[in-house]
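[1] Build me a model:
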Amino acid sequence: MTAPPTIAIFGASGLIGEATARQLQAEGFRVLALARRFSPAQRAAFPNAVEAPLLAFSAGDLDQILSAHGAEIVVNCIGVLQSSPQKGSAEDVHCGFAARLVEATQARLLVQISIPGSETEDRTPFSATKRAAERLIHARSPAFAILRPGFVWAPSAYGGSALMRALALLPADLPAREAASPFAATDAGDIARTIGFLARRWAGGERDWRVTWDVMERGGESVGGVVSRLRRHMGGPKPWLRLPAALMRLGALAGDAAARLGWSPPIRTTALREMRRGVQGDPGPWISATSIEPRAFADALAHTPASVQERWFAKLYLAKALVIGTLAAFWLVSGLLALTLAFDAAAAILIQAGAPPLLAKAATAATSLLDIAIGGLIAIRRTCRLGLLAGMAVTLAYLLGSVPIAPHLWLDPIGAMVKTVPALVLMLVALLILDER
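    Sure, this is the predicted structure:
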């Protein structure tokens, strides 16, 4: 019996990449998982994990790492919704990397994860560059399979699938335009099964693959239908209002701003435009070629327990942005106020405790700047954890230092010091829900 080929999965830390890697590994394939960064749980799950800045690799570098692990099937799950300083431009991530990968896989089968639809519908840099990568692969790759999944449902939640879970537990419906968009779903297991089918055929000697398949359920629902089905499944509240379209646009702009700080919010202008376009395709050719019967969204959902952890995640998902934003604003505003309008009052507390006026003013300025720095650290994704830890340490220092310096503040009827304790707890909560994967 021919041994199953090694399958390399680029972007194995993402929603599709991780689900695919886990299932293929469970089916007996040797999986080479590659990503820019893995979580500790993902490193434990993938013994052959390679963590590296893949987008900076040349075609020679990619070929070398694939050859070192004997990979014959290469799956590209790398993608970005919008260009950002942290993750690169959509042009380089989708087209530049695909070009280098094509060059490195001339003797291998390249499986590209793309998006459904046609070029006439591509109105965002995301969809336009995804389609350009398809054309590049068609022109240069000797053996390829372009898979176009719909709305991907997987055991884990990230991006769009996390947003759908959160919306299902809100007492509100989407605006009519977004709710009516077609939204055919894809069970992540069907993507893995398709790759497994291709890998077995490749191992059996079939090397002339040049196919493009829509990998999704038959028919499909609307965006509103998906949210409603999730709401029933998870026991969400009955909606009593419809979100204004203007609020969706405002949320998308806020998401764009957050993305510039390194965050990956699911609501951005590109995501909103893609949602309005909808997700639909023709799975017939894929079903005929592979004999894989796609799992409908209702069936995939039935295999996802509506457990307490699912409900907790859905309720906290949108609250996370509120928590982080509130804490960042809290530190920034408190620091700015102490440095400007409340500077004399803040310095007076130290002077009353016996500090020389010049030293009191210097300490007030220093602590105000420290507060502002903590707020800035919390606002930026890469430094948020450091900012939260620093904020907790500084808060404890303020609380303990106030006892000998200004004990009367603890008896303030407004509760100036007592109210700081909940802020400390909120920073701990933010630390606990900071992970994205």
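[2] CA only for contacts and neighbour counts going forward, please
    Will do.
[3] So residue 304 belongs to a strand, correct?
    No. The assignment for residue 304, made by DSSP: H, G, I helix; E, B strand; the rest coil, is coil rather than a strand.
[4] Give the burial count for it, as a bare number.
    Neighbour count for residue 304, taken as other CA atoms under 10 Å: 15.
[5] Go ahead and confirm it touches residue 157.
    No. If you go by CA atoms under 8 Å, residue 304 and residue 157 don't touch, sitting 11.3 Å apart.
[6] Against residue 408, how distant is the residue nearest to residue 357 when sequence neighbours are not counted?
    With CA to CA, 6 or more residues apart in numbering as the criterion, residue 357 has its nearest non-adjacent residue at 5.9 Å, and that residue is residue 351. Here the criterion is CA to CA, to the nearest Å. By it, residue 351 lies 14 Å from residue 408.
[7] out of these two, which sits in the busier spot?
    The residue with more neighbours, out of residue 351 and residue 408, is residue 351; 17 against 11, by other CA under 10 Å.
[8] The more buried one in helix, strand or coil?
    helix.
[9] doesn't residue 360 make contact with it?
    Yes. Shown here, residue 351 and residue 360 form a contact pair, counting by CA under 8 Å, at 6.1 Å.
[10] for stretch 42-56, which positions count as buried?
    The neighbour-count check on stretch 42-56 (16 or more other CA atoms under 10 Å) flags 42-43, 46, 49-50, 54-55 as buried.
[11] For the comparison step, fold the sequence that follows:
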Amino acid sequence: MPRAFVLGGYGLIGAECCRALACAGFDVTAVGRSRAAAAQSGLAVDWLYRDLVQTDAATWRADLAGADVVVNAAGALQDGPRDDLDGVHDRALAALIDALDGSATRVVQISAAGVSPDAPTEFFRSKARGDARLMASALDWVILRPTLVLAPAAYGGTALLRAQAATPLVHLQVFPDAPVQTVALSDLAQAVVTAARGGIPRRRVYDLTEAGSRSFAATTTRMRAWLGLPDWRLSLTLPRPLPRLTGRIADGLGRLGWRSPLRTNALVSLQAGITGDPSAWETAGGAPCRALDETLSAMPATPQDRWFARMYLLLPLAIGVLALFWTASGLIALAQPQRSADVLILRGTAPGLAMAIALAGGVADVALGLAILWRRWARAAALGMIAVAGSYLFGSLAFTPDLWLDPMGPMVKVLPTLPLALIVASLIEPR
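    All right, here's what the predicted structure looks like:
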């Protein structure tokens, strides 16, 4: 049985490649750095835990001894606390090439349509450097460059595409004339199997894409019809400065660990268009990739898809509201702690204890409000908000029950934060 290793095995593309290779008779080992993400992938394959950027050639040489195929499905969109574009796309590949030097192992590199040394984003430039390094080697390699990948699951740009298609009433158009081509994830995975089996000429670069293209506006309209939603009533093209501003904000959030598809690299890539030429792949004997309508017909939308599309943009809104509410509440309490303490003192609490409770509550509120903005701590912060809000509510029942009858409803207004925090904690998934 031929052995295949898939780098980035729990990613959207990597996981599908693992499944397709296993179904094709390969003994598959998936490679990733996170045990938690591997456990959530549901893949029935062996796992090798490695940080691609930190793994040297000697380690790879031992790990990959006897491998018939190595599929590189690892990638990152933009530099951040957890992502190093040059490290993932170039330096890691250099170590891999060094490790496989002199072997008969075939390398199937999953790159991206549009990469070039002078591309407008570091994502494409770093991908191009890695591709060039592989092409200059003596290894047995195939490079596949897919366009926009569509799958039953959604992540990154495809998730954003669904979210934009689900916006209510108004079609908010961003770069509406940008040309877009797509490829079904299953077609990409089968192309990997074909390359791994040696079914196409080696040491060549192939674009994987449908034959035709359409504008981004037409693509989102088609996605809306796929979701089963009614036509928009209005259409509004956003001015160019707004997407640029959004990209910079998303870049800033990227420093806090959020991998937003609205980051500058993604928006610049979309503005330039996402296109490829399938002729080399088809001439080499590869199966033609399905058109967008065929792809969508093969994965009919469900209520879960509509829920996801609607909630995708509501999740960051919910996080922002919680961050603002808790931070502002804490700062107000810390700015005038005596007023907060007086509420307890008037009801029989000792002054020292009342002040301590007021200050501790203010600090806790600010800490939770800021922590939820950091991707690593967001879920824990949401659960902390539930715990703290619950303690406020139960504490008020025990010590200040009259506040529940206050005309301004200070305690009643805390109640909506509980389900909102619970929703955020439930929707945040580790990656």
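[12] Drop the TM-score for these two in here.
    The TM-score (TM-score structural alignment, normalised by the length of the second structure) is 0.93; 425 aligned residues with a CA RMSD of 1.9 Å.
[13] which stretches of the stretch 1-150 of the first structure form helices?
    For the stretch 1-150 of the first structure, applying DSSP state H, counting those that start in this stretch gives helices covering 15-26, 40-45, 59-68, 90, 97-104, 125-140.
[14] out of those helices, nearest to residue 266 of the first structure?
    Evaluated with CA to CA, the helices of the stretch 1-150 of the first structure place helix 15-26 nearest to residue 266 of the first structure, the distance being 13.1 Å.
[15] in the second structure, what residues pair with the closest one?
    Under TM-score structural alignment, helix 15-26 of the first structure corresponds to residues 12-23 of the second structure.
[16] Distance-wise, check the residue most central in space within the second structure relative to residue 242 of the second structure.
    By CA atoms, centre = their mean, the mean C-alpha position of the second structure lies nearest to residue 156, the distance being 4.4 Å. With distances taken as CA to CA, residue 156 of the second structure is found 20 Å from residue 242 of the second structure.
[17] Any buried residues in the top helix by length along the first structure, and which?
    The longest helix of the first structure (DSSP state H) is helix 308-339. Buried residues in helix 308-339 of the first structure, defined by neighbour count with 16+ other CA under 10 Å: 310-311, 313-315, 317-318, 320-321, 323-324, 326-336, 338-339.
[18] now swap in stretch 370-387 of the first structure and tell me
    For stretch 370-387 of the first structure, burial by neighbour count (16+ other CA under 10 Å) applies to 370-381, 384-385, 387.
[19] Out of those residues, which sit inside helices?
    Here DSSP H is the test, and these give 370-379, 384-385, 387 as lying in helices.
[20] Same list (the residues you listed) but as TSV, adding distance to residue 225 of the first structure.
    What follows is those, written out as TSV (distance: CA to CA, whole Å):
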residue	distance to residue 225 of the first structure
370	48
371	46
372	45
373	45
374	43
375	40
376	40
377	40
378	37
379	35
384	36
385	37
387	40
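[21] Not counting sequence-adjacent ones, nearest residue to the alignment partner in the second structure of residue 56 of the first structure?
    Counting by TM-score structural alignment, residue 56 of the first structure corresponds to residue 54 in the second structure. In space, and not counting its chain neighbours, residue 54 of the second structure is closest to residue 92: 7.8 Å by CA to CA, 6+ apart.
[22] aligned partner of the one you found in the first structure?
    Using TM-score structural alignment, residue 92 of the second structure pairs with residue 97 in the first structure.
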